[in-house]
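Visitor: Have a look at this fold, sequence not included:
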């Protein structure tokens, strides 16, 4: 499992902000305990979330690299497309040296 890499303090803060939200952590927990990828409606029902909120949070978690998705065509009487999500393996290590490096990078970028 590779450590997540951050280009600047803003990226680090975005991931930490996402992980500081209890609902997003519950989504990650649900995906971590699921043996199969799950689609949004399953996640929303299991966690008793409004569908739009589940969609919003899953989109942000995917953008940050914490989950990944794939589309699947569902046949039958009403064919449709489902988007399945699964947890990505990730490791976040925050040490003073990382914060120093990101901070110094911002100082040099603003000069």
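Guide: Perfect, thanks for sending it. All values reported here derive from a predicted model rather than from experimental measurement. Numbering: from 1, shown residues only.

Visitor: contacts, neighbours, all on C-alpha from now
Guide: Noted.

Visitor: And the contacts of stretch 15-31?
Guide: 37-38, 43, 47, 57-58, 60-61, 64, 85-87 (Cα atoms under 8 Å, 6 or more residues apart in numbering).

Visitor: Give me the buried positions along that stretch.
Guide: Using 16 or more other Cα atoms under 10 Å as the burial criterion, the residues of stretch 15-31 that qualify are 15, 18-19, 23-24, 27-28, 30-31.

Visitor: Looking at those residues, which one is closest to residue 103?
Guide: Lowest distance from residue 103 to the buried residues of stretch 15-31 (Cα to Cα) belongs to residue 15, with 16.3 Å.

Visitor: Figure out the helix or strand that that closest one lives in.
Guide: For residue 15, the host element (DSSP states H and E) is helix 9-19.

Visitor: adding another structure so you can compare the two:
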């Protein structure tokens, strides 16, 4: 399921956020990031609080490598191409999901991280 909240005021490259995390700990960060970058959230459940800060939200099981790869490939054909940053919440499984998303973007030559 892909849900879009269009926010054409954002002119910078998008930020891909894996997992919204807990509102008390994450909302102020998401609010600040979304003020300068469009935010695409990928999470296992639809967000109950982050929607006002998102350009797009994708519901996908972050622990399912195959489903995550499919979701990333779907996003590659959207304005995510050239994503600025990939972030996650601090849960250990989210770090692994970050790695899988980065590798998928690198394979498509759409994310280079710190490399030229």
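Guide: Arrived safely, thanks for sending. These numbers come from a predicted model, not from an experiment.

Visitor: Can you pull the TM-score for these?
Guide: TM-score for the superposed chains, counting by TM-score structural alignment, normalised by the length of the first structure: 0.31, backed by 58 aligned residues with a Cα RMSD of 4.1 Å.

Visitor: Between all of the buried residues of stretch 15-31 of the first structure, which two are separated the most?
Guide: Greatest spatial distance in the buried residues of stretch 15-31 of the first structure: 15 and 30, 18.4 Å, computed using Cα to Cα.

Visitor: Could you point out the longest helix of the second structure?
Guide: Ordering each helix of the second structure by length in residues (DSSP state H) puts helix 92-107 first.

Visitor: my bad, the first structure
Guide: The first structure, longest helix under DSSP H: helix 96-110.

Visitor: Would you indicate which residues of that helix are buried?
Guide: Neighbour-count burial for helix 96-110 of the first structure [16+ other Cα under 10 Å]: 98, 102.

Visitor: Which elements pack onto that helix?
Guide: For helix 96-110 of the first structure, the elements it packs on are helix 9-19, judged by 3 or more Cα pairs under 8 Å, 6 or more residues apart in numbering; DSSP states H and E.

Visitor: Pretty sure residue 87 is one of the things residue 18 of the second structure touches, is it not?
Guide: Yes - with contact defined as Cα atoms under 8 Å, residue 18 of the second structure and residue 87 form a contacting pair (6.0 Å).

Visitor: More neighbours: which of those two?
Guide: residue 18 (24 against 17; other Cα atoms under 10 Å).

Visitor: And for the more buried one, nearest residue in space, chain neighbours not counted?
Guide: residue 88 (4.5 Å; Cα to Cα, 6 or more residues apart in numbering).

Visitor: I am finished for the moment; much appreciated.
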